[in-house]
Structures are given as C-alpha cells and as structure tokens.
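Chemist: Prediction below, plus the sequence it came from.
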Amino acid sequence: MQAEKIWKVSTGSGVRVAVIDGGVDPSSKALEGRVLPGKDLSGAPGDETRDESGHGTTMAEYIAGSGKDGSIKGLAPDAKIIPFRTTIKGMKGADTTKDNLGKAIRAAADSDAKIINMSLGGAPHPAVKEAVRYATNKGKLLIASTGNDAKKGNHDNYPAAYPDVVAVAATDKAGKVADYSNYSQHTVLSGPSVDLPAWCDGKKQKYCPGGGTSTASALVSASAALIWSHHPDWTSNQVLRVMIKTAGLKGDKPSKYVGYGEVRPRMNLLEGEGDPGDPDISPLTGERTLNTKPDKSSSEAKGSDKEAAPDKVKVADSEREGGGNSGLWVAAGAGAAVLVIGGGTALAIRRARRG
C-alpha cells in the first residue's frame, strides 16, 4: 500500500472510527492515547475497555496502532478509536437475551465516529438491519467482514450482506481471494489479511499468526480514515465512491470474490484519482441516503436561499475518473442470531439448540 508515502499526505488525523467488537484495551502499547470513551452494550462485567479475546484490540491496532515497542502500526495511525462492546458468547455475566449488536450500531451512529468497523458477522436480524439503516442515514460509513467459512460451506454473512454495508473479503499475499474468505454478490471491497499478527488472548502477552476477513475489514476502515482525513468535507458516499473507483479490480462490475478489488487509498492520496461524485447518493444502492444539497423540486428549495440547505460538500477531484480467523461466538438478538467474530458461521442458531 506504500504506507510510508501515504503518511506524508494523510495519517487519519481528525477521523474517529467506531470499533464494534468484544472490547478494546486502551492499555495496549500500540493504542496508548488513541482510544476514546465508548460504550458497553454486552452486559458483561467491566466496560468497553475490557477485551477478553484480544480480537477487538487487534482490529483497533490495525486501524490506528502506533507501532510502539514492536507493536502493530495501523494504516491510519493518527485516527482515534471509539470502542463499542457487544455480547460475546462465553463472557461471564454477559446478556445474551437482547439485540446488543443493533444497540451497538445505534450507539456508534450517535457518536462522532465517521466510520463503523464491524469485524464480525452472523445471521440476519431485523433490529440490526434497522440499526444499519439508521447509521447510514446519519452519514456513517459501515464496514464489515464477509466471513471465513468459504471452505466449510459458503454463505452470506450479516451485517456485511446488508445493502448499506461495505462487505470486505480477504486476499492473500498474491492479491487473490483467500481460500477461507466468504464470497457473494454483496462483496464490495477486499483487503490483505493472510499471516498477519494478532493478539493470542486477552492477556495480550504476544502476537500470533492471524488474519482473516476481520483484519481485511479493519484495513479497509483505516483506508477510509486516510481518505476522509485528507478530504474532510466529503460525505461517506463520496469517500466510499472513491475507494470503489480506485480499487484494484479493473472494470465496473464487482467480483463476488473480491468485490471491486483490493482497497488502494494511495491512488487517491498520491495519484489524485477518483471522482467523489454526488455527496448524497450511495454508490452501493444508488439511493439518496443523505441530504446535503437542496432538492430544487422540493417546496423548501423553491423558497429563499436562506431556507435552502447549503451544499457543504467541496468536490475537489470531480474532474478525475479513477481507474479473524477467530472462532469466538457473539450472540445478537434475543438468542436467535449468532455472530462469529471475523464473520465465521452465519447460520441462525436458536439458544434451545445449543449444547
């Protein structure tokens, strides 16, 4: 990704990323001074800074880690992390009866985070779908992993498979889809993931070989932070549109394996490529999700200029057209939907069937 060159242009400064996971430990050397107060929606002892698995902390490090003392240096090292802890199966005292993922998404949407990273997934749930739409309409960019079960029986993974979410697949060192990465028509982008370090457990005493679509999602979120930091007046739709247009796969039709290809923030930050386009129209659905520009056909627009909503988006590049593996379970929603960090098995599993 030519990170060293990118960092001369953007380091993610001024952008806050919500990490919805099993918690983020701010005492990690890589995250010192980079984690802001968030919220615990899990019902487990402790708060959002308690991470028993190390997974959420690893994702946060890939986004904004400093690299201090041999730790992970994130792709957007000056971004800030806002953790939102959701229910993890196995958490002592955790509440597994409520839709905590949906609540976490809504809480993240109500925060000042611009990007919501969800390196987890599972079965569809109405409350989660509604929360995703709520966050989208508030101008948030939602990014989630597609899952790691391609070799075990491929399937859609949620929230990644919802239309308003950027579904991220994983690629190997050759830039091809990783053999475990779930694939579907919902795949939007992909990111590197194979053999990358991850905290082995909640004690965070050492890194072990890791990766998965979880890490790929985190790196896509970090890429968005870099671009948004450099273009602070853009909307989520414009940031994503540029990411799609500058991704590695040629052509306008996405692949079910890697989407539009590996994310390449350098193409915009170093080469100036990518047309941000309409600030209000989603590049995923073609629908209007925001209202930063006045609708000339509306009654409001027919009034005085003072009554019309100002176009606050400055389109700087409009003239250019740009070319996990964790097995931890997460319960979400009245015991009906089961999630896996990293996006593993996405079958709906009823609590009565467990054990």
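Modeler: Yes, it's here.
Chemist: from here on, contacts and neighbour counts on C-alpha atoms
Modeler: Noted.
Chemist: Against which helices or strands is the longest helix along the chain packed?
Modeler: Counting by DSSP state H, the longest helix found in the chain is helix 213-230. Packing partners of helix 213-230 (3 or more Cα pairs under 8 Å, 6 or more residues apart in numbering; DSSP states H and E): strand 16-21, helix 55-64, strand 115-118, strand 141-145, strand 166-171, strand 187-192, helix 236-245, helix 266-269.
Chemist: which residues of the stretch 51-200 of the chain fall in helices?
Modeler: Using DSSP state H, counting those that start in this stretch, the helices of the stretch 51-200 of the chain run over 55-64, 100-110, 126-137, 150-153.
Chemist: can you pull the buried residues of the last one?
Modeler: Residues Ala150 are the ones in helix 150-153 that count as buried (16 or more other Cα atoms under 10 Å).
Chemist: take a look at this one as well, against the first:
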Amino acid sequence: MLKRILPLFLLTLILSLSCSREDSMENQKIVIPENQKIPLTPAQINAKIDAAINSNGTFNWRQADSYLIWSAVVNGNNVVTIGFGNSKTNFERAKTSNNAKLQNDLLAIIMKYENTTLDKILISADTDLNLMDVIISKQETIIALRESKYIRYIEPGDYKYLAVRESLKGPGVSTNSNVGTSSGCGYDSEILDAADYTTTTPNAKIPWTFTQHNIPNAWNISTGSGVTIGIVDTGVSPNQSLLGANFNNGLSSGRTIQKNGVYVDSIWPWSTGTDGVNDLCGHGTSMASTAAAPRNDKGLPVGVAYNANLVTYRAAYNVVLDGYQEQEGVKKAFTALGNNTKVKIISMSMGYVFSVGKIEDAIKFAYGKGKLIFCAAGTSTSFTTFVGVIFPAWMPETLAVTGVKEGSTYQACSDCHTGSKVEFTVAMQRAVSGNTVPVSSYYENLTDYIGGSSVATATTAGIAALVWSKNPTWTRDQVLNKMRQSASLYPNKSAEYGYGNVNAFLAVQ
C-alpha cells in the first residue's frame, strides 16, 4: 500500500508546488529597474535590432527582452500583437478548444496591470488564428504576460523600424510614418524593345523571359485551366481591362478574376475601413499580368498561365510591410486565401526585414490548407540593401524565388537578393540592354517593364499553375518536386540560387 501511496503523494506535492509558483508569479509585484523606467528612443531601438541582424542575420522579437519590446510599443501607438496557444505551435483557433478561455485569461492580466476595462485595450481578435491586437502602456503588463505559458509571442504591433531607419539618415530626409510608400510603385508605361518579345496568336506579345523558361512550348500541353492563383499585393488597376472585363479576351476563356481589398489606409490601428480593391501603387497590377494576363488580341504581353483563375488581394500600400495596417492586411489576405478551397497557389512579392508573428501564423494557416506558396527573396531598395533573403521568403512554409540575369552562368539581377533559402530563379534581366520583363501597363493598351525578385516570383507561380493544371489530382509536394526536377541545377542545390531556372516544358511532361 505504501508503494502506491508514495508516488501519488509526490505527484500531488509537485502539482501543488507548481500551482503555488504560478500563483505567486501572478500576484507578485513586478519591479522595474530605475534604468529601464524610461523607454529607449527609436534610434536606440533600431541600434539593438541592427546589432541582432548583423550578428545573427535576422531579428526576432521573441529573443528580445521586455524592456526593448516595451520601448518599441511605446514608440508605436502602444499597439501589441499577442500570439497565444496551448503550445508554441498551437496557432489555429479551430484546433484550440479552449481558445476563448486563453484569450479571456490574458485579457484579464492586461486589464489588471493596465488598471482599465476591456473596451480600452482590445483592438481586435482574429477569428482564425490564436492572436489579438491590444493597447498596452505599461512595461509591467508585458512582463506579466510573458510569464504565462500560453504566450507564443508578444510583439510591438506598429513600430515602424524602416521609417525610423530612414529618418535617421539625416536632415532633408522625410520622417513621414509611411516612408517608402513609393517603394516598388509606379504608373509608368514604356514602349517595348522589339528584341524583348515575340508575337503569337491572336496578337499577344510573349515576353523574352518566357522563352528562356520554355513556357511557350509548355502551352502546347497546359495553359493553367482549372487552377486558381491567389496574389497578395497592392491590388489590380481598374484601368487595365485585361485584368478586368477583358480577362477572357483572345485565347483565354472560361475563367474568373476576383478582386478583394483588405488594406486600411490609415495611420491608426483601430481604423477598419478598407480603401477598396484597386491598385494605387502599380506593383500588384504587374504581378497579376505576369502570372495570368490573357493571351489577348490587343498586342499586349500574355501571362504565364493565361487560362488560370486569379484571386487578388489589395493587402498593403506598397511592397515594404512596415506598419500595423500593412501587416494586418497581409495576415487577412493569407487567412482568406487559406480558407478559399479553390485557391491552390499563393504568390506574394512583398516582404519585410524581419519576422512578423501574425504573418507567420497566417502563412502557416494557409500552408496547412495545402497551398503552394511562393514569396520574393527580396529586391534591394534603400530600405532592404543590408539584408539577404527577406521575410517571409525564408520561412519553411514558403518557397523563395529570385531573379537572375540572362546567360549560361548564374548571376543575380542588379537588385536581387540571393542565399541558401532560395528555391528557384527566373531569368528576368537582359545581358546587354538590361531590360526586364514586358507586362501590361497600369493603363489600357499600354505596356511596361517589371523586374526584380517580384516578377520572378509571379512567373514561378504561373509555371506552378501550368504543372498543377496538367496534373489536377496531384498534391502540393508532387507539383513542387516536378518543378525541382525540371530546374537546371537539379539534383544539386546552389547555396545562392537554389535549383535554378525551371524549364516549364519539362515540368508539364
């Protein structure tokens, strides 16, 4: 009898001590050191982030101390994103039976330490993911929350690292909170050089890069019919009918384009009204054109998968996701695409310098739904020249794509990022002229050029649609393996260029 009672007694004692420890931690007074009662300045915060990037190649708020997090929160509208769950990998509401209790318990901690009511702290709670956005002003609140075993991460929700970085460059540089709003944007049109395209029936231009990847020959086998591509970007132009009323022009038929808007154009995180589905940047229009513009009779460039369906999301103002509304928009787009059973492929040619918890969660959510996700490895701007492959392209759930120059040897395009996370490349810069990829312009009946890892990503997503259309019963992994096997460097993987350029014709065999 003693042998049976002793283990039970020990177990009870351990549980009792554990509960007592948690209770004491919850009720103990949190003492803030004198030298941490005043928040760090934006310059000091950025310096710490930069030091981590220089040392580790990246930065993650999970590794930051509470003082740094609180300082960034204070310098970012006091907005905090909280990811919670029963474990570090428990991010999905549907797979968390007690998600409401976890959320309410954490909100109770915040109300206690902030000494306020629910309506003063809760901005929003995601319906698909175990995360919420709240208002927090006290460092004690952050410390108390981080002691909970149900916290997956706590991040400043609106600290604009890149805007601060730009403002620190010196006098004469804009300190606008939406700095970089022109990054990746442009409404310009340009007449195409005759050497950069060939013409095919009924009167469409085939971009030179398509020939490099054997896409025209692949069209004899597959045109993307029956596959839906989701594009997370800046929206689609209302002035380009080939991505609107004429989406089924020429040899493109029986398909649909669905446009959505989830971006809120406001500096205030609590604002909820979106600014619509239309592209106000130009970048999203170019990506949609690259992936799936119709094989038209108007003399404009055709897209890779010209019979695929499109579901587009205006998720951000531009390609640099620096701020609450940009990151929230991308999160919403990925969760919506994850829930859309018709979507098989997701392409995003936007990113950030370091990880964002809510975007990570949304991408994992979409990946868990079987989506094949392509993300741009990065194209240098004044905001991203100091990093390698950018977020979220480095995530294991995504496939990083970058651009290379035309030629028999691999050389990154003038502005393209490379690295070990790269999966595929696309030849998108001409060796002599330096011209990039022809696309339909923002405006009707006009053309333009688009380059970088952005166009490389949209091109690769289009090739994936050709493969999946040819093999509609395949899984994501089967499509991906076929693409790898058709790439020029397979079975070896380059440390900088992944498996290299995909041969679309071989991929649809």
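Modeler: Now that the structure is in, tell me what you want to look at. Nothing here was measured: the structure is a model prediction, and the numbers come from that model.
Chemist: Please work out the TM-score for the two chains.
Modeler: Once the chains are laid over each other, their TM-score by TM-score structural alignment, normalised by the length of the first structure reads 0.69; 265 aligned residues with a Cα RMSD of 2.6 Å.
Chemist: now the helices and strands packed on helix 213-230 of the first structure in JSON lines, with mean neighbour count and distance to Leu219 of the first structure?
Modeler: JSON lines is the format used below for those (neighbours: other Cα atoms under 10 Å; distance: least, Cα to Cα, whole Å):
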{"stretch": "strand 16-21", "mean neighbour count": "29", "distance to Leu219 of the first structure": "12"}
{"stretch": "helix 55-64", "mean neighbour count": "32", "distance to Leu219 of the first structure": "6"}
{"stretch": "strand 115-118", "mean neighbour count": "28", "distance to Leu219 of the first structure": "10"}
{"stretch": "strand 141-145", "mean neighbour count": "30", "distance to Leu219 of the first structure": "10"}
{"stretch": "strand 166-171", "mean neighbour count": "32", "distance to Leu219 of the first structure": "10"}
{"stretch": "strand 187-192", "mean neighbour count": "30", "distance to Leu219 of the first structure": "7"}
{"stretch": "helix 236-245", "mean neighbour count": "26", "distance to Leu219 of the first structure": "12"}
{"stretch": "helix 266-269", "mean neighbour count": "22", "distance to Leu219 of the first structure": "13"}
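Chemist: can you tell which of the ones you listed is closest to Phe84 of the first structure?
Modeler: Proximity to Phe84 of the first structure (Cα to Cα) singles out strand 16-21 among these, at 4.8 Å.
Chemist: so the next helix or strand after the closest one aligns onto which residues of the second structure?
Modeler: Using DSSP states H and E, the helix or strand that follows strand 16-21 of the first structure in sequence is strand 39-40. Counting by TM-score structural alignment, strand 39-40 of the first structure pairs with residues 260-261 of the second structure.
Chemist: coming back round to it: any chance of a markdown table for the helices and strands packed on helix 213-230 of the first structure, columns distance to Leu226 of the first structure?
Modeler: Below are those laid out as a markdown table (distance: least, Cα to Cα, whole Å):
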| stretch | distance to Leu226 of the first structure |
| --- | --- |
| strand 16-21 | 11 |
| helix 55-64 | 10 |
| strand 115-118 | 11 |
| strand 141-145 | 13 |
| strand 166-171 | 16 |
| strand 187-192 | 15 |
| helix 236-245 | 10 |
| helix 266-269 | 8 |
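Chemist: Out of the helices of the stretch 51-200 of the first structure, flag the one nearest Leu269 of the first structure.
Modeler: Comparison of those against Leu269 of the first structure by Cα to Cα identifies helix 55-64 as nearest, at 17.2 Å.
Chemist: re earlier: quick check: the longest helix of the first structure aligns to which part of the second structure?
Modeler: Per TM-score structural alignment, the counterpart of helix 213-230 of the first structure in the second structure is residues 453-470.
Chemist: What's the average distance for the match of strand 39-40 of the first structure when superposed on the first structure?
Modeler: When the first structure is superposed, stretch 260-261 of the second structure averages 1.9 Å from its matched positions, counting by mean Cα distance after the TM-score superposition for the first structure.
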